[in-house]
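K.L.:
quick one, structure for this:
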Amino acid sequence: MSDLFETAKLDENAPRPLADRLRPKRLDEVVGQDHLLGPAGALTRLVQGGSLGSLILWGPPGSGKTTVARLLAHETNLAFAQISAIFSGVADLKKTFEAARARRATGQGTLLFVDEIHRFNRAQQDSFLPVMEDGTITLIGATTENPSFELNAALLSRARVMTFKSLDAAAIEKLLARAEEMEGRKLPLDADAREALIAMADGDGRAALTLSEEIWRAAREGEIFDRAALAEVVQRRAPIYDKAQEGHYNLISALHKCVRGSDPDAALYYFARMLDAGEDPLFLARRIVRMAVEDIGLADPQALVVANAAKDAYDFLGSPEGELALAQALIYVATAPKSNAGYVAYKKARRLAEEKGSLMPPKIILNAPTKMMREEGYGEGYEYDHDAPDAFSGQNYWPESLKRQKLYRPVERGFERELAKRLDYWERLRRERNSK
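P.N.:
Have a look, this model is predicted:
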């Protein structure tokens, strides 16, 4: 029945959201994806070559994935079919594949667009493989999640991933200009409020147009909104961020690398982004402790003390005051001298222990609580370091079958400079005393 309405164009006067009415009718009308759809773009080349192949469109919400899939079907003369992984099951997939086979029998190919394809389980994803391989369908899957994490390797090997970007300010501005042209009126915003609207869209074109509709509905005759009035009218759109999904991991990765790269300003920015999105401050506190251990280590032993103190301060003060303690700890670790020498040494020690197995320590450092153990030579020849010159005996403590290893190599930064001097001093004494 819906096809009949569409054919008769009876649905054109039905109420439709602005984002739907502004949906591009040609690929060159899509904004913000020039790397894919520009004159030298990857998708442009595929369309011009006449062979599309199966694709995975990966990108944030509102970046144009569904629109592009529809337009590709038109450009390639394929029948367009669409399903959503949220609402479809095995029976729906079978029905869709049967319809595609029927079209193929008449010489008509099918472009099957699967929205949220990452929500299909592994078995459901595998069901696409035979119909992709025999050409029954050209699959275009859309996902907001990293395909390498969420999609089967077999499916990925048969499809090319196209990465969509969040729309930048210029692309959002183009959409707003088109909306104003279609509506025949300007958005009732001053320059500052317009800039704020673009920021609120957070790179999502659909969100920008939805917010625009809200503004037009709310504005009285002749009224112009400033930034404060805009925020009051549309409230504030929550950042795109899911604590269990990729946005979470992207931001925490960015935060950690900013600290490792000694950039406190960038670190504070990502820290604020995560708090703004509703991240648990204690998760961030634990990460700051990890930074102190993993990336600073003994170059500044105080970093771990500061990080733990900040965590305790947050526990004591709660939010929002406790978050300042975490911010201060973040600045401390970002500006501290960096060394992963302790981390590297620990990993070497673990690997050595796993490779060499249960080697017996030398008997000189084994206790001898029984007569039999004393008779076996346990503890024999051990030199008590406090009684030795410089409180250092220089004895070998490594298993007899394993020569002395060098695992910890301090860097010439921060407190590890002093540790390097100590280790060099002890190594010199060891050589002197063992040469006698």
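
K.L.:
hey, let's count contacts and neighbours off CA atoms from now on
P.N.:
Noted.

K.L.:
sec struct for Ala81, please.
P.N.:
Put simply, Ala81 is strand when judged by DSSP: H, G, I helix; E, B strand; the rest coil.

K.L.:
now do the contacts for it.
P.N.:
96, 110-113 (C-alpha atoms under 8 Å, 6 or more residues apart in numbering).

K.L.:
relative to Leu93, how far out is it?
P.N.:
Per C-alpha to C-alpha, to the nearest Å, Ala81 is found 11 Å from Leu93.

K.L.:
same check on Asn434?
P.N.:
76 Å.

K.L.:
so between the two, which is more surrounded?
P.N.:
Between Asn434 and Leu93, counted using other C-alpha atoms under 10 Å, Leu93 has the larger neighbour count: 16 against 11.

K.L.:
residues in contact with the helix or strand that one falls within?
P.N.:
Assessed by DSSP states H and E, Leu93 sits inside helix 90-105. For helix 90-105, contacts defined as C-alpha under 8 Å, 6+ apart pick out 81, 109-110, 124, 131, 136-137.

K.L.:
buried residues of it, list them for me.
P.N.:
93, 96-97, 100-101, 103 (16 or more other C-alpha atoms under 10 Å).

K.L.:
what is the nearest of these to Ala336?
P.N.:
Taking C-alpha to C-alpha as the measure, Ala336 lies nearest Leu93 of the buried residues of helix 90-105, at 55.7 Å.

K.L.:
next, the second sequence, to be compared with the first:
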Amino acid sequence: MADLFDSPSDTPVPDAPRPLADRLRPQSLGQVIGQEAVLGPDGPLGAMLAAGTLGSLILWGPPGVGKTTIARLLAAETDLHFVQISAIFSGVPELRKVFEAAKLRRRNGQGTLLFVDEIHRFNKAQQDGFLPHMEDGTILLVGATTENPSFELNAALLSRAQVMVLTRLSLADLERLAERAEHELKRQLPLTVQARDALLEMADGDGRALLNLIEQVMAWRVTGAPLDTEALTKRLMRRAAKYDKSGDEHYNLISALHKSVRGSDPDAALYWFARMLEGGEDPRFLARRITRMAVEDIGLADPQAQSVCLEAWQTYERLGSPEGELALAQALVYLALAPKSNAVYVAYKAARQLATKTGSAMPPAHILNAPTKLMEAQGYGAGYQYDHDAEDGFSGQNYFPDGVKRPVLYAPPERGFERELKKRVEYFAKLRSRRQGGPA
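P.N.:
Predicted coordinates:
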């Protein structure tokens, strides 16, 4: 009798239709396309297999890059019984049955490779349930996830498994896959060169999606000249770009946008801005992040930048989409081309650290108000010099707590408006030294 949750037989029912993706499933790890960095002789998984030291794994990568296929082939390479479950459809009772079957199999001399698809969907208690069975060798766990394991998986589970990062397929990888499909189907795609390139781009790095698209194209009755790009796009809907507004892609793309602005590249900034909008991102989130860029990366090098962002945000609120998004795009270009400085940001963080370090140190007595006679008797306000009465409107007194050595927190660079601020900082530093009896 077959074990519970065993994978279906690889032997197809005679004459049963099989999807192209199933027909082209690799029969060895060497046939897997696009993951040479992991599976090659110098790759981490290739080295494990060569040394005969395969351990539990987490396969992290986007859809359609071969996670399930690799898990199946690993079981075949290591002579382990392959069992596949999905975290979407399985709970604790199902896991217990899987573990019991694996224990029985182990007593009979057969190991088990347990492949868990969407493993990040298991909660903490369910993830903890794998640990004892991984440690005593009942199972070799191979988990698959499209989400960042650092955020979605327990530290205890991650410490017992090695993360393998699988990457989206390149256009060259997809072309190899298309050629393999044509060989299997014994005919060429009825597309012009340009239309073929467009088909590969529609797959967006997903091999399974490409094979599904190829299957659709091959089912068309095309007579005469091959289809051009316009004819192809009329018959096929472009696959939506992978974008999860609360997941990795959200953070990856906003990071790319922010760093493009910091790197003074308006074209790249507009590209990532457009990618996020096309993915359905809330323009208000982008307005908020663009304003943060002005404060964090431009600061006083261009004091106008923050106002430009706030005005663009307000314009968006008044116009809405899609017209208001143009105002945000204008602000983005302004930021990318503005002089950059994080001097205030650095100074702010240093001030916070100093405040934490000095604790409850009191301000010096001379800058404390003395609203009562008792406080006056305690020396509050004694010796305070009113700056407007001083020469140059600057007394040069100390405003840090007694015993705290005066630090230099704000160090403006020679960029943008901060060139002028740097002159002012140096001017007051020289005056302060003179007022306090230092060298002129």
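
K.L.:
can you give me the TM-score here?
P.N.:
Superposed pair, TM-score by TM-score structural alignment, normalised by the length of structure 1: 0.94. Supporting alignment: 436 aligned residues with a C-alpha RMSD of 2.2 Å.

K.L.:
take the contacts of Ala81 of structure 1 and map them onto structure 2. Which survive?
P.N.:
With the contact criterion set to both residues aligned by TM-score structural alignment, their matches' C-alpha atoms under 8 Å, the contacts of Ala81 of structure 1 that also touch in structure 2 are 110-113.

K.L.:
just send the residues you listed back as a markdown table, with distance to Ser88 of structure 1, neighbour count and secondary structure too.
P.N.:
Formatted as a markdown table, those follow (distance: C-alpha to C-alpha, whole Å; neighbours: other C-alpha atoms under 10 Å; DSSP: H, G, I helix; E, B strand; the rest coil):
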| residue | distance to Ser88 of structure 1 | neighbour count | secondary structure |
| --- | --- | --- | --- |
| Thr110 | 18 | 26 | strand |
| Leu111 | 17 | 26 | strand |
| Leu112 | 13 | 25 | strand |
| Phe113 | 13 | 26 | strand |
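
K.L.:
related to what we said a few turns ago, output the contacts of helix 90-105 of structure 1 as TSV; include the columns distance to Glu418 of structure 1.
P.N.:
Output for those, formatted as TSV (distance: C-alpha to C-alpha, whole Å):
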residue	distance to Glu418 of structure 1
Ala81	68
Gly109	72
Thr110	70
Gln124	59
Val131	66
Thr136	69
Ile137	67
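
K.L.:
tell me the buried residues within the residues you listed.
P.N.:
By 16+ other C-alpha under 10 Å, the contacts of helix 90-105 of structure 1 give 81, 109-110, 131, 136-137 as buried.

K.L.:
any chance you could map the strands in structure 1?
P.N.:
With strands called from DSSP state E, structure 1 shows them at 55-58, 79-84, 110-115, 137-143, 160-163.

K.L.:
now do the longest one against helix 90-105, angle only.
P.N.:
Calculated by axes from the mean of the first three to the mean of the last three C-alpha atoms, to 10 degrees, strand 137-143 of structure 1 forms an angle of 140 degrees with helix 90-105.

K.L.:
how far does strand 137-143 of structure 1 sit from the chain's center?
P.N.:
23 Å (C-alpha atoms, centre = their mean, to the nearest Å).

K.L.:
residue range in structure 2 corresponding to it, please.
P.N.:
Taken onto structure 2 by TM-score structural alignment, strand 137-143 of structure 1 occupies residues 139-145 there.

K.L.:
what does the first one give?
P.N.:
Counterpart in structure 2 of strand 55-58 of structure 1, with TM-score structural alignment as the criterion, is residues 57-60.

K.L.:
before we move on, what about the third one?
P.N.:
Strand 110-115 of structure 1 corresponds to residues 112-117 in structure 2, going by TM-score structural alignment.

K.L.:
mean deviation, the matching stretch versus structure 1?
P.N.:
Taking mean C-alpha distance after the TM-score superposition for structure 1, the mean distance separating stretch 112-117 of structure 2 from the aligned residues in structure 1 is 0.7 Å.

K.L.:
contacting residues around that stretch?
P.N.:
Contacts of stretch 112-117 of structure 2 (C-alpha under 8 Å, 6+ apart): 68, 71, 75, 80-87, 102, 105-106, 138-145.

K.L.:
one more time with 6 Å
P.N.:
Under the contact criterion C-alpha atoms under 6 Å, 6 or more residues apart in numbering, stretch 112-117 of structure 2 has outside partners 80-86, 139-144.

K.L.:
ditto for stretch 345-354 of structure 1
P.N.:
Stretch 345-354 of structure 1 is contacted by residues 407-408 when judged by C-alpha under 6 Å, 6+ apart.
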